[in-house]
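Engineer: sequence unknown, structure follows:
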């Protein structure tokens, strides 16, 4: 059977330096695989590869030394074990995610569920160039969201409750950005939203319930980490509600699809035409 190597690459088969061999990338969402799926990975690696796998930087699994003659049999074995090949090329790539609030004590958002939802909507969508998305549960930023074309981070807005406050000062002391100030004489705590990074440490530090929390998403755009390194930019402090989050993500992907040149990364597009118009598009979607 004659293969189109460009098509093979788009579906996770990357040619190795060894003739006739491919390093096969598996579909992954947030790095989550079941124990049964891992047994299938072992079976494929031992039967069709060289008995080992490679764990990628984006929480995926690659099985090297898959022979061209075995590709169809490999696909059948993967499908029987609940697996599929992943994505390469100019499309939305593997969605990364930490374990989020379902597992982690620091997590503010359900990153695994959000990553799965995003993958269902967007994974494999063709774009001018590869496009990377990452979800992280809190300001600890385990997934380094600002390195992605789009990064989504759990964020929380602190809302002070005067009647519950004992003015112990714990929240003021723990704030890493100095965004809180206490006026004991007038019984008041002031919050500087320009300094706040929405990490929620002030809320966790309070033993008296003097802070209410409003949880949302801090979204960054245009991150790069490769031949060129650039930190993603944020245009809105927090986006509240999953409906607005998806409207925002839809707007960003549509903008890239409409304005990007073939082979141009998202950040390079924004730098080329300027950020002002895109900023307005995102603000309109978020509002």
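Structural biologist: Perfect, I can see it now. Source: prediction; values computed, not measured.

Engineer: make it CA atoms for all contacts and neighbour counts henceforth
Structural biologist: OK.

Engineer: Okay, strands next: where are they in the stretch 51-200 of the chain?
Structural biologist: With DSSP state E, counting those that start in this stretch as the definition, the stretch 51-200 of the chain shows strands at residue ranges 54-55, 61-67, 92-97, 131-136, 150-160, 180-183, 188-191.

Engineer: right, so of those strands, which gets closest to residue 39?
Structural biologist: Relative to residue 39, the nearest member of these by CA to CA is strand 61-67, separated by 12.9 Å.

Engineer: take the one below as the second:
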């Protein structure tokens, strides 16, 4: 290896991350949405046993990492993994592998097909160079938000809008009892009273109604922008509601375009920090051009999480 010059920056951009040991790397594999076939999983296990340290690491963002892979074995590892179709993940200033929960396929709380959305974003946007910093996307199927979507640069959360068919309502009160947000109560006439300002679009009232009186009239994603974790965390805030699943890629692409333009010359900076600098109206106006029916009239800035207590005077 003494005669070989290793470009660590380019290797890291391609998912090969330098470890502490000489010539040893972690190989990060793409697992969009956290789903992997058993056949591929078996192949990874064999490669990890043969070339790695005998175990794999499951990253926070649902990727699988092979540990202690020698630089000299890169070609063999990629070939035996069958990862020739860009299945190795990426690092650096580019769009990362999207994360997602199970969505509506088998989870009773799921409202949208997060797995399909994650695959589409991975196929069409993964690896897109931002020129500024990493760009993370996360999908949650419902307001429980297990994937912590609001801590992504763009976080999408499944949402439904309920509407009552009064003729089918039997005044059982189950919807009001199931609404933990207080958006539903029973009126003096024994009928549900809907407080839209408290609704978080979970659809629990629809699921619990024994007669189907509560209907889904809108379904899609609530979209939060500007989140990040790390040394200076931010929680993303709401920019759009009921974005259709088939418009997710275009919407994220529009957010990316704004970020690339506004962060020009700003160095290594995430979109949340750019919003703090530019204000939210600039991004709202940009998104409203192509998505007027989904983008909010106004929103608030990303919320800063203070991670340090002030020092006490001695």
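Structural biologist: On my side now, so go ahead. A quick note: this is a predicted structure, and the numbers were derived from the prediction, not measured.

Engineer: TM-score for this pair?
Structural biologist: The TM-score (TM-score structural alignment, normalised by the length of the first structure) is 0.93; 285 aligned residues with a CA RMSD of 1.8 Å.

Engineer: that older thread, just so I know, which of the strands of the stretch 51-200 of the first structure lies nearest residue 169 of the first structure?
Structural biologist: Ranking the strands of the stretch 51-200 of the first structure by distance to residue 169 of the first structure, with CA to CA as the measure, places strand 180-183 first at 7.2 Å.

Engineer: Could you list the buried residues of that closest one?
Structural biologist: Residues of strand 180-183 of the first structure classed as buried under the neighbour-count rule (16 or more other CA atoms under 10 Å) are 180, 181, 182.

Engineer: Alignment lookup: residue 209 of the second structure to the first structure.
Structural biologist: Residue 209 of the second structure maps onto residue 206 in the first structure when the alignment is built from TM-score structural alignment.

Engineer: try residue 200 of the second structure
Structural biologist: Taking TM-score structural alignment for the superposition, residue 200 of the second structure sits opposite residue 197 in the first structure.

Engineer: thinking again about what came up before, out of the strands of the stretch 51-200 of the first structure, flag the one nearest residue 231 of the first structure.
Structural biologist: Distances from residue 231 of the first structure to each of the strands of the stretch 51-200 of the first structure were compared using CA to CA; the minimum, 10.4 Å, belongs to strand 150-160.

Engineer: what angle separates that closest one from strand 92-97?
Structural biologist: Taking axes from the mean of the first three to the mean of the last three CA atoms, to 10 degrees, one finds strand 150-160 of the first structure and strand 92-97 inclined to each other by 30 degrees.

Engineer: Tell me the helices and strands packed up against strand 150-160 of the first structure.
Structural biologist: Counting contacts by 3 or more CA pairs under 8 Å, 6 or more residues apart in numbering; DSSP states H and E, strand 150-160 of the first structure is packed against strand 131-136, strand 211-221.

Engineer: Looking at the buried residues of strand 180-183 of the first structure, which one is closest to residue 271 of the first structure?
Structural biologist: Nearest to residue 271 of the first structure out of the buried residues of strand 180-183 of the first structure is residue 180 (CA to CA; 35.0 Å).

Engineer: Please list all residues in contact with the residue nearest to residue 197 of the first structure when sequence neighbours are not counted.
Structural biologist: If the residues on either side of it in the chain are set aside, residue 197 of the first structure comes closest to residue 177, at 7.5 Å by CA to CA, 6 or more residues apart in numbering. Contacts were defined as CA atoms under 8 Å, 6 or more residues apart in numbering; by that measure residue 177 of the first structure touches 195, 196, 197.

Engineer: do the same with residue 304 of the second structure
Structural biologist: Residues near residue 304 of the second structure by CA under 8 Å, 6+ apart: 232, 233, 234, 235.

Engineer: now do residue 114 of the first structure
Structural biologist: Going by CA under 8 Å, 6+ apart, residue 114 of the first structure touches residue 135.

Engineer: Show me what it lines up with in the second structure.
Structural biologist: Under the alignment defined by TM-score structural alignment, residue 114 of the first structure corresponds to residue 117 in the second structure.

Engineer: ditto for residue 15 of the first structure
Structural biologist: Using TM-score structural alignment as the criterion, the counterpart of residue 15 of the first structure in the second structure is residue 18.

Engineer: Check the gap between the closest residue to that match other than its chain neighbours and residue 190 of the second structure for me.
Structural biologist: For residue 18 of the second structure, ignoring the flanking residues on the chain, the nearest one in space by CA to CA, 6+ apart is residue 25 at 4.5 Å. Residue 25 of the second structure sits 66 Å away from residue 190 of the second structure, taking CA to CA, to the nearest Å as the criterion.

Engineer: ok, now residue 23 of the second structure?
Structural biologist: Distance of residue 23 of the second structure to residue 190 of the second structure, given as CA to CA: 72 Å.

Engineer: cool, and residue 248 of the second structure?
Structural biologist: From residue 248 of the second structure across to residue 190 of the second structure, the span is 40 Å (CA to CA).
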